[in-house]
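In: No sequence on hand, only this structure:
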């Protein structure tokens, strides 16, 4: 099947990955990958294990450099820019976020300003910064939990706290690395509803989400990239890419993809009695 590509709008470009190759130990993790994300677009990176999703997200977050090709993040080209300065304008949501101390929710959210895993010694937020942190904490449904310690939070509460943390520095680009990992169905739905609400209330923020499961995509997902073997198999508006035909081909498995009330689901295509043998 020929890979598919659909052009985007003419809104300002936030992220431009052009003909990127990433090689490690003589092996291509990505090859010939291009992707352009514009303001207010919300992209999903989908593909089998080993397809290159995490490697591509690393480039999007200015956490690595390509072997060849170019990556422009927020108008700045990797290799020609102070990465620490650039990273402050990128929000990261990683369920594997680690910290040394058992911080409160508010303390965790405030580390979005310092870019540290734990509160920085002898640093304190301004009254305006703390007020914004409290407002964001409340906006993700954790206002009453702002003094709760990390160790007593559910995985879903941690995910929502990390979203507030990522938003505190007013990023132009939000990156989410499998944000629904480890959540039960109720916590997942709460998290995805939160993401939809965040995207509606921050219309100038673009986002890229990595996930293995279509069911973990918020309804606000606008675009998608299907990766296979380190290459782009299809990309463009989500409804044009997340189809039974394309997803089945990318995963090499017969699947039926449906979208109901904005949300996707995937199941094996039934092919008669032989399918159960």
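Out: Received the coordinates, thanks. Everything numeric in this text was worked out from a predicted model, so none of it was measured. Residues are numbered from 1 along each chain as shown.
In: all contacts plus neighbour counts: C-alpha atoms, from now on.
Out: Will do.
In: element containing the nearest residue to residue 75 once chain neighbours are set aside?
Out: Leaving aside its chain neighbours, residue 75 sits nearest to residue 14 (6.8 Å; criterion: C-alpha to C-alpha, 6 or more residues apart in numbering). Here residue 14 sits within strand 13-24, counting by DSSP states H and E.
In: quick revisit: contacts only, for the residue nearest to residue 75.
Out: By C-alpha atoms under 8 Å, 6 or more residues apart in numbering, the residues touching residue 14 are 36-39, 73-75, 172-173, 206.
In: between whichever helix or strand comes after the strand holding residue 14 and strand 13-24, what angle do the directions make?
Out: Once the chain leaves strand 13-24, the next helix or strand it forms, by DSSP H and E, is strand 27-38. Put simply, strand 27-38 runs at 180 degrees to strand 13-24, going by axes from the mean of the first three to the mean of the last three C-alpha atoms, to 10 degrees.
In: How about strand 27-38, which residues are buried there?
Out: 28-38 (16 or more other C-alpha atoms under 10 Å).
In: A further structure is provided below for comparison with the first:
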């Protein structure tokens, strides 16, 4: 089991952010975490990353149970993050290559001298994701799509067991978004691919590889199960409290509002 959240609740500043959340992910599964803004998605991610600890309930990540094991750099190295929010934390004068290298240490910034082996791996990843031509450029000078590719390379530097994509297509145009999603699909087919969690509130981003879905609403699990069952007209109409229609084409869904006559 890669992730176990059992009856997890979280209170911050007197407000319940999560309530009685249950979520189990087995190795090799790829999950979609779907919810509107303010649903508690970020809180769950911070809990997985050992930044938040539950007010009640049990959390176990990669066989490390919160409260019984030391949770620090060792755990965070096993969890790769691809998030636009990371971009704000990087140093302005870091090159794309340095950003990728920092992933080997799960650090924001490069504070250790990378070994030849680590440098070689960073170069291989830059080539694999089509980033090598701008590896020496300042990260802040890159386009949003180029930045996201660099973040994927960075996330894979430490051979993570879990790879989390947190609203990763924010700011991308249609072409850049589809190129980015193709990269995710490519990762899923690699041997020993990490367990992936894709977090979004955009139905059209859901790839066939994410065969299971958890719907989160107002800090509670609304439903979870096979994506084809969860991302359906009936299920999402109940979820949104609004009549909607889901149309699947080429194993990708599209969402439409059903207008009342």
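Out: Sure thing, it's come through. All of these numbers come straight from a predicted model, not from anything done at the bench.
In: And the helices in the stretch 151-277 of the first structure, which stretches?
Out: Using DSSP state H, counting those that start in this stretch, the helices of the stretch 151-277 of the first structure run over residues 155-168, 185-201, 238-241, 244-251.
In: Would you reformat these as JSON lines and include distance to residue 258 of the first structure?
Out: Output for the helices of the stretch 151-277 of the first structure, formatted as JSON lines (distance: least, C-alpha to C-alpha, whole Å):
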{"stretch": "helix 155-168", "distance to residue 258 of the first structure": "26"}
{"stretch": "helix 185-201", "distance to residue 258 of the first structure": "18"}
{"stretch": "helix 238-241", "distance to residue 258 of the first structure": "10"}
{"stretch": "helix 244-251", "distance to residue 258 of the first structure": "8"}
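In: Point out the most buried one among those.
Out: helix 155-168 (a mean of 26; mean count of other C-alpha atoms under 10 Å).
In: so where in the second structure does that helix end up aligned?
Out: Using TM-score structural alignment, the residues of the second structure aligned to helix 155-168 of the first structure are 144-157.
In: try stretch 215-226 of the first structure
Out: Under TM-score structural alignment, the alignment places stretch 215-226 of the first structure onto residues 204-215 of the second structure.
In: Can you give me the first-to-last residue distance of the matching stretch?
Out: 15 Å (C-alpha to C-alpha, to the nearest Å).
In: in that stretch, what's buried?
Out: 205-207, 209-215.
In: and residue 15 of the first structure, what pairs with it in the second structure?
Out: Aligned partner of residue 15 of the first structure by TM-score structural alignment: residue 3.
In: which stretches of the second structure form strands?
Out: Listed in chain order, the strands found in the second structure under DSSP state E are 3-12, 15-25, 31-34, 56-61, 64-65, 79-83, 162-166, 195-200, 212-217, 220-226, 244-249, 252-257.
In: rewinding a little: any idea how far residue 257 of the second structure is from the match of residue 15 of the first structure?
Out: Relative to residue 257 of the second structure, and taking C-alpha to C-alpha, residue 3 of the second structure is found at 34 Å.
In: circling back: adding distance to residue 118 of the second structure, write the strands of the second structure out as a markdown table.
Out: Compiled in a markdown table, the strands of the second structure are given as follows (distance: least, C-alpha to C-alpha, whole Å):
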| stretch | distance to residue 118 of the second structure |
| --- | --- |
| strand 3-12 | 28 |
| strand 15-25 | 30 |
| strand 31-34 | 30 |
| strand 56-61 | 26 |
| strand 64-65 | 27 |
| strand 79-83 | 16 |
| strand 162-166 | 19 |
| strand 195-200 | 23 |
| strand 212-217 | 34 |
| strand 220-226 | 38 |
| strand 244-249 | 41 |
| strand 252-257 | 37 |
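In: and residue 144 of the second structure, which of the ones you listed is closest to it?
Out: Residue 144 of the second structure lies closest to strand 79-83 among the strands of the second structure, at 11.5 Å (C-alpha to C-alpha).
In: okay, now the closest residue to residue 20 of the first structure other than its chain neighbours: neighbour count?
Out: In this structure, residue 20 of the first structure finds its nearest non-sequential neighbour in residue 69, 4.2 Å apart by C-alpha to C-alpha, 6+ apart. For residue 69 of the first structure, the count of nearby residues is 16 (other C-alpha atoms under 10 Å).
In: contacting residues around residue 69 of the first structure?
Out: With C-alpha under 8 Å, 6+ apart, residue 69 of the first structure has these contacts: 17-21.
In: which one of the residues you listed sits closest to residue 163 of the first structure?
Out: The closest of those, once distances to residue 163 of the first structure are taken by C-alpha to C-alpha, is residue 17, at 24.4 Å.
In: State whether the closest one and residue 74 are indeed in contact, as I suppose.
Out: No. Taking contacts as C-alpha atoms under 8 Å, residue 17 of the first structure lies outside contact range of residue 74: 11.4 Å.
In: more neighbours, the two?
Out: A count of neighbours by other C-alpha under 10 Å puts residue 17 above the other of residue 17 of the first structure and residue 74, at 21 against 18.
In: picking up where we left off before, unless I'm mixing things up, the match of residue 15 of the first structure is touching residue 60, no?
Out: Yes. Applying C-alpha under 8 Å, one finds residue 3 of the second structure in contact with residue 60, separated by 5.9 Å.
In: To which residue of the first structure is residue 85 of the second structure aligned?
Out: By TM-score structural alignment, residue 85 of the second structure lines up with residue 96.
In: how many neighbours does that match have?
Out: 12.
In: picking that back up, what's the most distant pair in the buried residues of stretch 204-215 of the second structure?
Out: Once C-alpha to C-alpha is applied, these give 209 and 215 as the farthest pair, at 17.0 Å.
In: out of the helices of the stretch 151-277 of the first structure, nearest to residue 79 of the first structure?
Out: Using C-alpha to C-alpha, those put helix 155-168 closest to residue 79 of the first structure, at 24.1 Å.
In: Report the mean deviation for the closest one after fitting onto the second structure.
Out: Compared with the second structure after fitting, helix 155-168 of the first structure deviates on average by 0.7 Å (mean C-alpha distance after the TM-score superposition for the first structure).
In: angle of that helix against helix 185-201?
Out: 20 degrees.
In: Mind giving me the packing neighbours of helix 155-168 of the first structure?
Out: strand 90-93, helix 105-114, helix 127-139, helix 185-201 (3 or more C-alpha pairs under 8 Å, 6 or more residues apart in numbering; DSSP states H and E).
In: who touches the third one?
Out: If I follow you right, that is helix 127-139 of the first structure. Contacts of helix 127-139 of the first structure (C-alpha under 8 Å, 6+ apart): 105-106, 109-110, 143-144, 146, 161, 164-165, 167-168.
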